[in-house]
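Novice: My questions are about this predicted structure, shown below with the sequence.
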Amino acid sequence: MYAVIQSGGKQYRVEQGQRLDVERLGDAEEVSLTPVLLVDGDSVLATPAQLSGASVTARVVGEGKGPKITGFTYKNKSNQRRRWGHRQRYATIEITDIKKG
């Protein structure tokens, strides 16, 4: 059985026991995510009415940071320059349970 969940504007295919990095979830230790799609053998649950009782439970295992992204913008002949950087923070979660409902 697997599910497709949505977190941080992205969708992930998850199974029980799997670990993955998602965008930071705050200080919660246990998270309940609503699935977008649930597949159990031959049955596929995809509509909101079918997924009303379904849930995916995960626990936060750790936090990490992605790679540093740097950029530089300038405008010609006006001495306008700007250097910027970004480093995304992630939460590592482990899927503990997938309930069909």
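Specialist: The structure has been received and is ready for your questions. Computed from a prediction, not measured in an experiment: that's the story for all the values here.
Novice: C-alpha from now on. contacts and neighbour counts both.
Specialist: Fine.
Novice: How about the contacts made by the nearest residue to Gly64 once chain neighbours are set aside?
Specialist: Using C-alpha to C-alpha, 6 or more residues apart in numbering and skipping residues adjacent in sequence, the residue nearest Gly64 is Tyr90, 5.1 Å away. By C-alpha atoms under 8 Å, 6 or more residues apart in numbering, Tyr90 lies in contact with Asp21, Val22, Glu23, Arg24, Glu63, Gly64, Lys65, Gly66.
Novice: wouldn't the fourth one be in contact with Gly66 here?
Specialist: No: applying C-alpha atoms under 8 Å, one finds Arg24 not in contact with Gly66, separated by 11.4 Å.
Novice: So the two - more neighbours on which side?
Specialist: Arg24 (17 against 11; other C-alpha atoms under 10 Å).
Novice: Please compare the first structure with the one that follows:
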Amino acid sequence: MFLPTFSVKIHIIVMKSKGIQKYAVVRIGGKQYRVAEGEEILVDKLEDPKKISTEVLLFTDGEKVSVGKPTLKTEVKLKVLSELEKGEKVEIYKFKAKSRYKRHTGFRAQYTRLLVEKIG
């Protein structure tokens, strides 16, 4: 993850104007999430919610930004709120004209809800 210095400075100014001080970008289950203390996040269903592996890619305390190469040693403490939540149903239709071919399937993603207790 490469962030030019200029865009990082602009990013800090924007975040200060929104009142957000301390946050991090973490990798959980192969996807990246922006998290702040006290925030709830939905991540793809974790195989073992008791063993959550997080890699901190970026951390800022409102004044200074630390970017990992590739990760930082900063710790993010997470708590599992619910092990299984289902997302909205997605319906998939297939249809081919003039051949009487029709298929219909559905899909619901499964999520784990996490609470960010502490960053740093």
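Specialist: Thanks, I have it. All figures in this text were calculated on a predicted structure; none of them were measured in a lab.
Novice: Quick check: PyMOL command selecting the buried ones in the contacts of Tyr90 of the first structure.
Specialist: Buried residues among those (16 or more other C-alpha atoms under 10 Å), as a PyMOL selection:
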select buried, resi 21+22+23+24
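Novice: mind putting the contacts of Tyr90 of the first structure in CSV, distance to Ala46 of the first structure included?
Specialist: Output for these, formatted as CSV (distance: C-alpha to C-alpha, whole Å):
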residue, distance to Ala46 of the first structure
Asp21, 24
Val22, 22
Glu23, 24
Arg24, 26
Glu63, 31
Gly64, 32
Lys65, 33
Gly66, 32
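Novice: overlap between the contacts of Tyr90 of the first structure and the second structure?
Specialist: Here is what carries over to the second structure from those, by both residues aligned by TM-score structural alignment, their matches' C-alpha atoms under 8 Å: Asp21, Val22, Glu23, Arg24, Glu63, Gly64, Lys65, Gly66.
Novice: hang on, isn't the last one packed against Gln88?
Specialist: Yes: under the contact definition of C-alpha under 8 Å, Gly66 of the first structure touches Gln88, with a separation of 5.2 Å.
Novice: number of nearby residues for Tyr74 of the first structure?
Specialist: For Tyr74 of the first structure, using other C-alpha under 10 Å, the count is 11.
Novice: let me redo that: Glu63 of the second structure
Specialist: For Glu63 of the second structure, using other C-alpha under 10 Å, the count is 11.
Novice: mind listing what the residue positioned nearest the centre of the second structure touches?
Specialist: Computing the C-alpha centroid of the second structure and ranking residues by C-alpha atoms, centre = their mean puts Tyr33 first, at 2.4 Å. Taking C-alpha under 8 Å, 6+ apart as the criterion, Tyr33 of the second structure is in contact with Val25, Val26, Arg27.
Novice: thought the second one was touching Leu58?
Specialist: Spelled out, that is Val26 of the second structure. Yes: Val26 of the second structure is within contact range of Leu58, at 7.2 Å (criterion: C-alpha under 8 Å).
Novice: can you give me the helices for the second structure?
Specialist: Assigned by DSSP state H, the helices in the second structure fall at 5-18.
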